[in-house]
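In: Sharing a sequence plus its predicted fold:
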Amino acid sequence: MTGRVTQPTVDDIQLAIHHLTETTGKPPTVLAPAGRLGLSNTTFRRHFPDIAADLKQRRTRDPASPAAAASRFDQLQHDNTTLRRDNRQLREHLDLAAANIQRLTLENHRLRQQLETTAKVTTMGRRLASGHCQIQDRQQ
C-alpha cells in the first residue's frame, strides 16, 4: 500500500505552469504540470478541476498548439454528428416529398374522374383473359 502523498498548493501548480510555459513557449497540457509535481493525470484533474479546465481552454485558444487542432477522433465525432443531422433532415424531406406525391396522385385521380364524368367519357375496363373487353358506361 502506498503512503499518502501531500498535495501541492495552488501556488506550486501555478509556478510549475508558468515555468513550463516559459520553457516551451506555449501553454502546457494537464499532464505536464501533474508529472512535474509527482501526480498522476487523473489525480491532478480530480483535485484541481478548475486548473485543468483552464489549461485545456488555454491550449484550445493557442492556434500554434498541436492540441488546438482537433484530434482525429474529435473530428470523426464531429463529422459523424453532422452526417447524422444531415441524414435526419434528408429523411424528413424525403418523407415530406413522398406525402406530397401521394396527395398529388390522389388529387389527380379525383380530378380525372370529375373530368370524365363531366365530359361523359366511356371507360373501357381491363382486357379479360379470353380477349373480350368489359365496357363500362358511366352515366349519371
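Out: Arrived safely, thanks for sending.
In: C-alpha only now, for contacts and for neighbours.
Out: Noted.
In: does the residue nearest the centre of the chain sit in a helix or strand, and which one?
Out: Nearest to the geometric centre of the chain sits residue 81, at 1.8 Å (C-alpha atoms, centre = their mean). For residue 81, the element it lies in under DSSP states H and E is helix 72-119.
In: what's the following helix or strand after that helix?
Out: Taking DSSP H and E, what comes next after helix 72-119 is strand 123-127.
In: just checking, what packs against that next one?
Out: Applying 3 or more C-alpha pairs under 8 Å, 6 or more residues apart in numbering; DSSP states H and E, one finds that strand 123-127 makes contact with strand 133-136.
In: Report all helices and strands that the strand it packs on contacts.
Out: Against strand 133-136 (3+ C-alpha pairs under 8 Å, 6+ apart) you get strand 123-127.
In: Nearest residue to residue 41 in space, ignoring adjacent ones along the chain?
Out: Nearest in space to residue 41, with sequence neighbours left out and distances taken as C-alpha to C-alpha, 6 or more residues apart in numbering, is residue 31 at 5.4 Å.
In: and the comparison structure, right after this:
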Amino acid sequence: MTRSNGSSQFNHSWSRPMYFKAEPANTILGKREFHTGIMTTHSSKRKGTVAGRQVTVVDTPGWYVGRITPGNVAQELGRVVSLCSLGPHAILLVVSATGDFRQGKWRTTEERLRQIQAPIWQRTIVLLTH
C-alpha cells in the first residue's frame, strides 16, 4: 500500500450508516484526527505517519444516511480523488456486520466505487464492524 515516494493514501469510503466510522481512520493514524459520534457531511483528509510512512486518510460521508443522493455521492467521490494527489491507493469499505447489507446495497456500493475509475476491487479492504 505504498507509493514509490514512500507515502500511502487511504480513502475510507463508508457504507456504514452509524456515526462511529471515523474510529478506524483514527486507529490507522494512531491519534484522534476525525470527530467520532457525528455525521460526516463533506469529505476531509488528515495526514500522519504510520510505520515510518506518510499516509493520507480521507473521511467521506456515509452512503446510506439521511439525505445523501447519488449526485451527492458522485460529488464527494470526485472530491476524494482530488484530496488524494495521486488518487486513492486503498479503499477501506466499512460495513456493519450486524446491519442489513442486502444485495441491493451491495450493487449500489459497487456502482459508487466504480465512479472512482480505478481498479477498485484490487484496492478495496472490507472492514466488518459491529
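Out: Thanks, I have the structure now. All of these numbers come straight from a predicted model, not from anything done at the bench.
In: TM-score of the superposed pair?
Out: Once superposed, the chains reach a TM-score of 0.27 (TM-score structural alignment, normalised by the length of the second structure), with 55 aligned residues with a C-alpha RMSD of 4.5 Å.
In: follow-up on the earlier one: what's the angle between the helix holding residue 81 of the first structure and strand 123-127?
Out: 120 degrees (axes from the mean of the first three to the mean of the last three C-alpha atoms, to 10 degrees).
In: Distance from the chain centre to helix 72-119 of the first structure, please.
Out: 21 Å (C-alpha atoms, centre = their mean, to the nearest Å).
In: just checking, next helix/strand downstream of the helix or strand harbouring residue 28 of the second structure?
Out: Here residue 28 of the second structure, judged by DSSP H and E, is contained in helix 22-29. Where DSSP H and E defines the elements, the next helix or strand beyond helix 22-29 of the second structure is strand 44-50.
In: what helices or strands is that next one leaning on?
Out: Checking 3+ C-alpha pairs under 8 Å, 6+ apart, strand 44-50 of the second structure ends up next to helix 22-29, strand 53-59.
In: Looking at those, spot the one closest to residue 125 of the second structure.
Out: helix 22-29 (12.1 Å; C-alpha to C-alpha).
In: who are the neighbours of the closest one, in terms of helices and strands?
Out: strand 44-50, strand 53-59.
In: quick one on the thing from earlier: now do the buried residues in the helix holding residue 28 of the second structure.
Out: 22, 23, 24, 25, 26, 28, 29 (16 or more other C-alpha atoms under 10 Å).
In: quick one on the thing from earlier: the helices and strands packed on strand 44-50 of the second structure into TSV, with extra columns for distance to residue 93 of the second structure?
Out: TSV is the format used below for these (distance: least, C-alpha to C-alpha, whole Å):
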stretch	distance to residue 93 of the second structure
helix 22-29	11
strand 53-59	11
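In: Can you check which of the ones you listed gets nearest to residue 128 of the second structure?
Out: helix 22-29 (10.7 Å).
In: tilt between the closest one and strand 53-59?
Out: Using the same axes, to 10 degrees: helix 22-29 of the second structure against strand 53-59 is 170 degrees.
In: what angle do helix 22-29 of the second structure and strand 44-50 make?
Out: Using the same axes, to 10 degrees: helix 22-29 of the second structure against strand 44-50 is 40 degrees.
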